[in-house]
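Novice: Sequence and computational prediction follow.
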Amino acid sequence: MSLTHTEKLLAIMARLRHPQEGCPWDLKQDFYSLIPYTIEEAYEVADAIERNDLDDLCAELGDLLLQVVFHARLAEERGLFDFEQVAAAIGAKLVRRHPHVFADASYDSDEQRQQAWEEAKAEERKAKNKPEGNDSVLDGVAKTLPALVQCEKIQNRAASHGFDWPETAPVFDKVLEELDEVKEAWQSGDQGHIQEEVGDLLLISVNLARHLKVNPEIALKEATKKFSRRFHYIERQVQSSDRELRDCKLEELDSLWHEAKLKTKRSS
C-alpha cells in the first residue's frame, strides 16, 4: 500500500532527524531554536494571503506545516507526543468547542456563540489542574504575540467575564481622556511618564477598535500600507525634480501629501 503524503512527510522528517544518516542542521534543532522559524512561516502565510497569491499560499502553508511536523518529531523523540496526537487533540477541541455543529446546542447571535467559545476555553484551562489560587481568566494568552494582538485577546477575555463597557460611546470619551493625559505627560517632560500614557492611549484605542468590530492589527497594517503608498508618491514627485526629500520644505511635502490623498481616493 502506498503512503499518503502526510505519511511521506513524517517519514522524511524522521530521516532528517536520524542520528547517523540525518541532516546535521536538523539534528541541532530543538523547540527553542525553531521558534523564530515557526513565527516567520506564520507571517509568510499571512503575507501570501494579503497579496492574494494563492499559489504562494499553498507553498507557505506547506512551510508552516513543516514546523508543526518538526516540533511533533522532537516531542516524539522525547516520548512526549507525536503528530497523530497533535491532530487528534485539535480535532477533539474543535468538536468540543462547536456544540452547535456537533451536538444539540444553538445560539441566537454571534455574541452568544463567542461567549460559549470563551466559556469552553475557560473550562479547558481549569482542566489543566493549575495550583489553587494561581488561575486567571487571562491565562493562556501567549506573551510572545504581537502587542496589538495580545492586547485585543486580553481585552476580549476580560470582556467575556463582564469587565467591559456595555456601550461604545463611553469608549470614545475614554480615548479623549487618555489623549489629554498624554499631552500632560509630554508637557511634564518625564519620558517614562510619557511612555506610560502613550501605552494607555494605545490600549484604549484597541478597546475602541473592539467595540467597533475592527481588528486592530489588520487596521494598523492597512493604515501603514496607505501611508507607504502616499509617501512613495511624494518620493516620486520629488525625484522627478532631481531633488532629495531633505531639500524640500515641510510645507511642500505636506502639499504633496494632500495631493497623494486625493489621487488615492480617485483611484479607489
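Specialist: Yep, that arrived.
Novice: make it CA atoms for all contacts and neighbour counts henceforth
Specialist: Noted.
Novice: burial count for the closest residue in space to K126 that isn't next to it in sequence?
Specialist: Nearest non-adjacent residue to K126, counting by CA to CA, 6 or more residues apart in numbering: D135, 7.8 Å away. Applying other CA atoms under 10 Å, we find 12 residues neighbouring D135.
Novice: same deal with A158?
Specialist: A count of nearby residues for A158, using other CA under 10 Å, gives 14.
Novice: How about R17?
Specialist: R17: 22 surrounding residues under other CA under 10 Å.
Novice: ok, now how distant is it from L176?
Specialist: R17 sits 56 Å away from L176, going by CA to CA, to the nearest Å.
Novice: Moving C-terminal from the helix or strand harbouring L176, which element do we reach first?
Specialist: Per DSSP states H and E: L176 is located in helix 169-188. Proceeding N to C from helix 169-188, the next assigned helix or strand is helix 191-211, under DSSP H and E.
Novice: Show me how far the helix or strand just after that next one is from its chain's centre.
Specialist: Next along the chain after helix 191-211, taking DSSP H and E as the criterion, comes helix 216-239. Centroid displacement of helix 216-239 relative to its chain, using CA atoms, centre = their mean, to the nearest Å, is 21 Å.
Novice: angle of helix 216-239 against helix 191-211?
Specialist: 110 degrees (axes from the mean of the first three to the mean of the last three CA atoms, to 10 degrees).
Novice: which helices and strands sit right next to helix 216-239?
Specialist: Here helix 216-239 touches helix 147-159, helix 191-211, helix 250-267, going by 3 or more CA pairs under 8 Å, 6 or more residues apart in numbering; DSSP states H and E.
Novice: who's in contact with it?
Specialist: With contacts defined as CA atoms under 8 Å, 6 or more residues apart in numbering, helix 216-239 is touched by 148-149, 152, 206, 209-210, 244-245, 253, 256-257, 260-261, 264.
Novice: Same list (those) but as CSV, adding distance to R113.
Specialist: Output for the contacts of helix 216-239, formatted as CSV (distance: CA to CA, whole Å):
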residue, distance to R113
L148, 24
V149, 21
E152, 18
V206, 22
A209, 20
R210, 17
E244, 55
L245, 52
L253, 49
L256, 48
W257, 44
A260, 43
K261, 40
T264, 39
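Novice: Name the nearest of these relative to T6.
Specialist: Lowest distance from T6 to the contacts of helix 216-239 (CA to CA) belongs to V149, with 31.5 Å.
Novice: Look up how far D200 lies from the closest one.
Specialist: Taking CA to CA, one finds V149 at 15 Å from D200.
Novice: just R97 next, same as before
Specialist: In terms of CA to CA, R97 sits 33 Å off from D200.
Novice: alright, now check it against this:
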Amino acid sequence: MSQISSRKAQLEAFDRLLTIMDELREQCPWDRKQTIQSLRHLTIEETFELSDAILDDNLEEIKKELGDILLHIVFYAKIGSEKDAFDISTVINSLCEKLIRRHPHIYGDTIADDEEAVKQNWEKIKLKEKGNTSVLGGVPRSLPALIKAMRIQEKARGVGFDWQEKAQVWEKVEEEMQEFKAEFNAVEGQEIDRERATGEFGDLLFSLINYARFIDINPEEALEKTNLKFIKRFQYLEQAAKASGKKIEDMTLAEMDVYWEEAKRL
C-alpha cells in the first residue's frame, strides 16, 4: 500500500474514530459533559492552531491539527445524533449534495471555463439555496473585520459588482488616503473629529483590501507575515539589549534602532 492510504484503509480509520467517539461519550466524564455550546470556543482555538501550522508550512503539525478538527466535527455529529437532529452520515451526505449542486459545470450542463466563472456560479447558487434577500446575507457577523471585508468584496464580485481594472482600484485607494489625511491631519492643537477620522480610516483599509484582491494578495496572510516579521525583529532587539547589559525600557529610540537595523539584516 502506498503512503497515501487506500479507500478501504480510510474508511476503516474513520469507522475506528466513530467507535472511539461513541466509547468516550459513554465512558469519559469530560466527554459526557460537553455540549455544542461548550465545544464552540475549543473549535475556534483548534482552527487557529491549524492556521499557525499552515503559516509555518509544517505538514506534520497540519496533520495533527486536522485530526483535532475532525474530532470536533465527529463530536458535534455525535451530540446531534443524541438530539435526533443529525448524525455524521447526514452531515456528510448533505455536504456531498451541496458540492454536486454547486458544481453544475461538473455534474450538469453549465459551462465554466475558468476559476472566476466557477466562483460566480457558486455565489449565485448559494444565494438561491439560502433564500437570502441580499448577496451579502451569507457573510458571518462574527468574522474578523479584515476577513469580512474580503468576503464582502468577493461576494459582490460574484454577481458582477466590481471594478474593471486594478488602476481604478488604486485611484480609489489614493482618493481615500487624501480624504483620511484631510480628516486626521488637522492643525496642531485642534481637536480631531474621531468619529469621522475613524470612518475615513475604515474606508482606506477597505480600499487597500480591495486592491490586494485585484493583485492576488491575501491581505490577512500579508498582515500576519508582517506581524511575525515584527515579532522576530523586536525579540532580537530585546535579546541583543539584554546581552549588552541594557534594559530596553531605559534605552533611547536611537539606541534601539541600531539593534533593529541589525535584525533587518538577518
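Specialist: Received it, and whenever you're ready, just let me know what you need. None of these values were measured; they are calculated from a predicted model.
Novice: For L148 of structure 1, give me its contacts.
Specialist: V206, P216, E217.
Novice: 10 Å instead, please
Specialist: Remark: with contacts taken as CA atoms under 10 Å, 6 or more residues apart in numbering, L148 of structure 1 is in contact with I154, L202, L203, S205, V206, N215, P216, E217, I218, L220.
Novice: Can you tell me the SS state at E111 of structure 1?
Specialist: Secondary structure for E111 of structure 1, judged by DSSP: H, G, I helix; E, B strand; the rest coil, is helix.
Novice: burial count for it?
Specialist: What E111 of structure 1 shows, counting by other CA under 10 Å, is a neighbour count of 11.
Novice: and the corresponding residue of structure 2 for it, how far is that from W30 of structure 2?
Specialist: In structure 2, the residue equivalent to E111 of structure 1 is E116, according to TM-score structural alignment. Taking CA to CA as the criterion, E116 of structure 2 is separated from W30 of structure 2 by 46 Å.
Novice: Also T133 of structure 2?
Specialist: Counting by CA to CA - T133 of structure 2 and W30 of structure 2 are separated by 42 Å.
Novice: swap in G199 of structure 2?
Specialist: As defined by CA to CA, G199 of structure 2 lies at a distance of 46 Å from W30 of structure 2.
Novice: Next: T110 of structure 2.
Specialist: 49 Å.
Novice: Kindly report the same for T47 of structure 2.
Specialist: Distance from T47 of structure 2 to W30 of structure 2, counting by CA to CA: 21 Å.
Novice: Which one of the two is surrounded by more residues?
Specialist: Between T47 of structure 2 and W30, counted using other CA under 10 Å, the more crowded position is T47 (16 against 9).
Novice: Disregarding residues adjacent in the polypeptide, which is nearest to the residue mapped onto that one from structure 1?
Specialist: Aligning on TM-score structural alignment places T47 of structure 2 opposite A42 in structure 1. Nearest in space to A42 of structure 1, with sequence neighbours left out and distances taken as CA to CA, 6+ apart, is L64 at 6.3 Å.
Novice: can you tell me which residues contact the one you found?
Specialist: Neighbours of L64 of structure 1 in contact, by CA under 10 Å, 6+ apart: Y37, T38, I39, E40, E41, A42, Y43, E44, V45, F70.
Novice: Quick check: closest non-adjacent residue to the first one.
Specialist: Okay, so that is Y37 of structure 1. Q67 (7.6 Å).
Novice: which ones are touching the one you found?
Specialist: With contacts defined as CA under 10 Å, 6+ apart, Q67 of structure 1 is in contact with L34, I35, Y37, T38, I39, E41, A42, L61, R73.
Novice: Show me what the last one aligns to in structure 2.
Specialist: Meaning R73 of structure 1. Counting by TM-score structural alignment, R73 of structure 1 corresponds to K78 in structure 2.
Novice: Does that match touch I20 like I think?
Specialist: No - using CA atoms under 10 Å, K78 of structure 2 is not in contact with I20, being 11.2 Å away.
Novice: more crowded one of those two?
Specialist: Using other CA under 10 Å, the more surrounded residue of K78 of structure 2 and I20 is K78, with 21 against 12.
Novice: Show me what T144 of structure 1 aligns to in structure 2.
Specialist: Residue pairing (TM-score structural alignment): T144 of structure 1 is matched to S142 of structure 2.
Novice: if we can go back for a sec, with secondary structure and distance to D139 of structure 1 added, can I get the contacts of Q67 of structure 1 in TSV?
Specialist: Shown next, in TSV, are those (DSSP: H, G, I helix; E, B strand; the rest coil; distance: CA to CA, whole Å):
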residue	secondary structure	distance to D139 of structure 1
L34	coil	24
I35	helix	21
Y37	helix	25
T38	helix	22
I39	helix	21
E41	helix	25
A42	helix	23
L61	helix	28
R73	helix	27
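Novice: Now a PyMOL select for only the buried ones of those.
Specialist: Buried residues within the contacts of Q67 of structure 1, by 16 or more other CA atoms under 10 Å, are selected in PyMOL with:
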select buried, resi 38+41+42+61+73
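Novice: Pull out the buried positions in stretch 138-148 of structure 2.
Specialist: G138.
Novice: typo on my end, stretch 184-202 of structure 1
Specialist: A185, W186, H193, I194, E197, V198, D200, L201, L202.
Novice: Now do the contacts for the match of R73 of structure 1.
Specialist: K78 of structure 2 is in contact with L18, M21, D22, R25, I36, H72, D84, A85, F86, D87, I88, counting by CA under 10 Å, 6+ apart.
Novice: what about the third one, which SS state?
Specialist: When you say that, I think you mean D22 of structure 2. D22 of structure 2 ends up helix, using three-state DSSP.
Novice: count of residues packed around the nearest residue to Y107 of structure 2 once chain neighbours are set aside?
Specialist: Closest residue to Y107 of structure 2 apart from its sequence neighbours, by CA to CA, 6+ apart: I100 at 6.2 Å. Close neighbours of I100 of structure 2, defined as other CA under 10 Å, add up to 13.
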